[in-house]
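Trainee: My questions are about this predicted structure, shown below with the sequence.
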Amino acid sequence: MFSGFAYDGEYPVSFAACFGHVDIYDYLIDHGADPDLQDSFGNTALHMVVITDQKDMYTYMVKHHRRPAKTDITNKANLSPLTLASKLGRHVIFKEILELASIEFWRYSNVTCSAYPLTNLDSIGPNGDTNWNSALMIVIDGETDEHLEMLEGGVMRQLLDEKWKTFARRRFFERLVIALIHLALISVVVYLRKSKDLLVYTQAEDAVRFTAEILVCLFCIGILVMEVVEIGSQGFIGFLKNCEESKQKTHWSMKSVVFIVEIQDH
């Protein structure tokens, strides 16, 4: 859908845009060509210049004097030109798309105050649900050096920093403290546990072990309660997608269930 030796769009206007032929592009537009027409993959001419990494042509098409190309059309993969650039790791044209979509409030010398729309950029959609096709989610899941470059500075880095400071940092340290205490209690239980007669308490260390076992169970129940709350806040489908993306999270939840079942068996 995004690459091929002979894929430069299915319409003359897309073909002209892919090779940066401005004169031919203008000629086609003047004679009724539609740059927003979608091909069999749902790609418009703007999608095609993103695929071929034609930054200057993208700018020209968006600012065209007669018929500016629309930037919010999505293809059959539900990708806009912005999210397509993030998926392909086109960091140069990605930054250009962001700048073209920004609103400049004021400029003083080389200092600029601008606002950037978050519709296709942020991982949180307009209704508060998770936008899995957002540029941020796609870039974070990327595996190339180009995806890392897209996170080094600019709007993406600022967006991540704000998310970390307002939400993720506190939750990270809360989960870290819970995990450390939980692991410490499990270590005590494993170290002091006997091979038989688990319910017989004859020494002080048996009382310590029994108390640690109770606390481990309570921690496991608390972890499962937090998972239920998370399901309620982001939906079951979103929770499953998070588990799919984070295998450690899945193992952590399954471990809590196994611990509770194991204790009940004994």
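Mentor: That came through, no problem.

Trainee: For the rest of this, base every contact and every neighbour count on C-alpha atoms.
Mentor: Fine.

Trainee: Show the residue spans covered by the strands in the stretch 101-250 of the chain.
Mentor: For the stretch 101-250 of the chain, the strands defined by DSSP state E, counting those that start in this stretch cover 103-108, 111-115.

Trainee: buried ones in stretch 139-159?
Mentor: Val139, Gly142, Glu146, His147, Met150, Leu151, Val155, Met156, Leu159 (16 or more other CA atoms under 10 Å).

Trainee: wait, the fourth one sits on Val139?
Mentor: Yes. Applying CA atoms under 8 Å, one finds His147 in contact with Val139, separated by 5.6 Å.

Trainee: Now the common contact residues for the two.
Mentor: Ser86, Gly89 (CA atoms under 8 Å, 6 or more residues apart in numbering).

Trainee: try this one side by side with the last:
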Amino acid sequence: MDTTEQEEVLLPLKTNYQGYVAWGEYPHNFAAVLGQEECYRLILAKGGNHDFQDINGNTVAHILVVFDNMKMFDMAVECGAAINIENKMGLTPLTMAAYLARMDMFFHIASIEREVYWQIGNVTCSAYPLKYLDTIHSETGELQVNSALNLIVFGPNLDLIEYVIVDLLNVKYKSFIRKVFMRQFIVFLCFLLLSVFVFVTRPGPPPSTRPCDFNATALMYSNSTDLNSTLLGRVGLDVEGSGMDLVGSGLDYVLENLTDFLSLLETNSNATAGLLLNSNSSSTNSTSLKKVSGKKCKIPEDEKDYCYLQSYETTFEQVRVGCEMVLVVWSLGYLLSALHELSFLGWKMFKENLGMCPSRCLFLTACFLCLICVPARIFCYSGLEDRLSICIMGFTGFYMLFFCRGFKLVGPMVIMIYRMLAQDLAKFGIVFFIFLMAFSQALYMVFQSFHFTTENDELAAKILENQGNCPSGEEDCLENPMPTPIESIIMAFMMSNGDLDGVWQSLPFTSHALIGKIHWALFVMIVYLLLLNLLIAMMGDTYAKTVLITERGIAPKERLRQQDAYCDINSFGEKALVMKQFLSDEKVEEINEIIEMKITHRKNIDRRRAKFGYESVSKMGLNMVGASVIVPDSSDGTEPENPYEDEPTINKSALMGDFEQ
């Protein structure tokens, strides 16, 4: 970005280095980008330094990676260009190739940096430096977000997960990631089984209603003979002695003393309905008390038992409560582990980690909700605890998807689901929502004129008695499928899932049947057939991210200890990954060319230091000092060209004399 307040150009913090004139700001960079090898060598002979950095911190090696020019890159390295200088984003040419997904350039630079120990035919033993390749810092054990492995695995192009990257992932997985991953899987599986036992065996809430003891017109009481006698005796009636069957004046006496009946029923909680006081008389003056069988009344709020979960009387309830306590402590342990991980990862990387594993984010939420259940249990908020338990069980199960990614049988399916939810489903949802809103509101306007008519007089009479609504159980009666705008959206969504018959059969009973059928047909063709099949077509590296996500949860000291276990030390005293490889004939020939390049590289660095005093940070070729120099331009037997030697003095007189002769 240009500004009038200062001369220096303001650059974005992150860039892809693409541009029409982003050629590195130095003449030798321009020559390299344009492929002018002679011009490049001439600039170096006149004192050009190919390790100079532009405003982005890029050297000529970085620029040639951006433009993916491998031929000029090899020429620059041969002339002494360093490939271990970091730019302002902390990227070397190797990591920049990973960042920009330059596949051929990345593996070519990795081949240049490796150190070949021995070669027998097509079998080689090589050491790849881990300083910029591995995600673990070689000295501190901290995570390197700008490492090649991290940029490739979490970058846009997973095609670079080949060769040395695959070998490095396998070494890390076999050395310590597999053990950590399986331990986490077993621990979570036990947690899941325990949570299932705890929540499945929870007692349900007590009923909110109970049989009505009495009301204004009915009296319910026990069908026990002793209790009946007691009740009647309290109001002065002798059932056995008087021979009364509770009719006539005797029943009137009972009704007059109804208050005593009620007070006795309230003191006897075992009173139940069962006896019907019935009058055998047909007299119009007689009064009968009718039995109310099965009628329910709401239990008053002050009589409800909200602490039913605090019942620990039986052995089974005591075992369940013990398991609940273990589950709460276990959930707290998961949260403390996440906080410990946050302490050494930092908020940015921790948030990125949760974003790549949404199921873990839900699981940690479930652990937090499990802790909230404790005060809810203490203060008898049983309804709140039930709602929290539903969320806990729903969120906990999804965490199993993370561990499924580590198994080849189901890993690709889980990756596909994650990718669909994060990318494809979001794009599809936007387009689907637009069509859904458009068609639902159009069909709602069509069904505003809906009026069901029938030739069945009996059905028409029932509809009229039911205030224009279809009576229950009548299959021949159709109701308005879209009576409100909200219900029209819901119905349109159901149509997209295949429920098409209801709307189609209701269209003839509207005033706009033709245009409604046209909208129905367009909806079926566009939404139901086209968009849903497009979504299926869009759903189209299993354990690489799982390895690195698991690695991020390990403390730096432990990561450094594990790195020391799977790496070796190369001739420069740096950590390296030693591998035995079977190479093709083309790759074997490339090894010989790289050895020649390294020898020439070191010789040219020494020449530049001697003439211009330039120092280089490159270590390439230091272990090949005693080797002979073999360069491409000496294949005809002549002396190799030295671009840094002094210009020869020209004897003009001798030259003129030769010309005169």
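Mentor: On my side now, so go ahead. Keep in mind that what you see is a predicted model, and the values were worked out from it rather than measured.

Trainee: Can you give me the TM-score here?
Mentor: Here the superposed chains carry a TM-score of 0.87, computed using TM-score structural alignment, normalised by the length of structure 1; 256 aligned residues with a CA RMSD of 2.1 Å.

Trainee: so of the buried residues of stretch 139-159 of structure 1, which ones are in helices?
Mentor: Val139, Glu146, His147, Val155, Met156, Leu159 (DSSP state H).

Trainee: Once you drop chain neighbours, what's closest to the last one?
Mentor: Right, the one you point to is Leu159 of structure 1. The shortest distance from Leu159 of structure 1 to any non-neighbouring residue, by CA to CA, 6 or more residues apart in numbering, is to Asp122 (7.9 Å).

Trainee: Quick one: map that neighbour onto structure 2.
Mentor: In structure 2, the residue matched to Asp122 of structure 1 (TM-score structural alignment) is Asp134.

Trainee: Also Val258 of structure 1?
Mentor: Match for Val258 of structure 1 (TM-score structural alignment): Leu369.

Trainee: Now for that match: which residues touch it?
Mentor: Leu388, Ile392.

Trainee: ok, it to Val198 of structure 2 distance?
Mentor: 15 Å (CA to CA, to the nearest Å).

Trainee: What of Ala513 of structure 2?
Mentor: Ala513 of structure 2 is 56 Å from Val198 of structure 2, by CA to CA.

Trainee: Repeat that for Ser331 of structure 2.
Mentor: The gap separating Ser331 of structure 2 from Val198 of structure 2 is 13 Å, by CA to CA.

Trainee: still on that earlier bit, so the match of Asp122 of structure 1 touches Asn146, yeah?
Mentor: No. If you go by CA under 8 Å, Asp134 of structure 2 and Asn146 don't touch, sitting 9.5 Å apart.

Trainee: More neighbours: these two, which one.
Mentor: Taking other CA atoms under 10 Å, Asp134 of structure 2 and Asn146 do not tie; Asp134 has more neighbours (24 against 21).

Trainee: which ones are touching that one?
Mentor: Gln144, Ser147, Ala148, Leu149, Asn150, Leu168.

Trainee: Kindly recompute the last result at 10 Å.
Mentor: 143-150, 165, 168-169, 172, 563, 576-577 (CA atoms under 10 Å, 6 or more residues apart in numbering).

Trainee: quick one: which of these is nearest Ile569 of structure 2?
Mentor: Nearest to Ile569 of structure 2 among the contacts of Asp134 of structure 2: Ala576, at 5.7 Å, using CA to CA.
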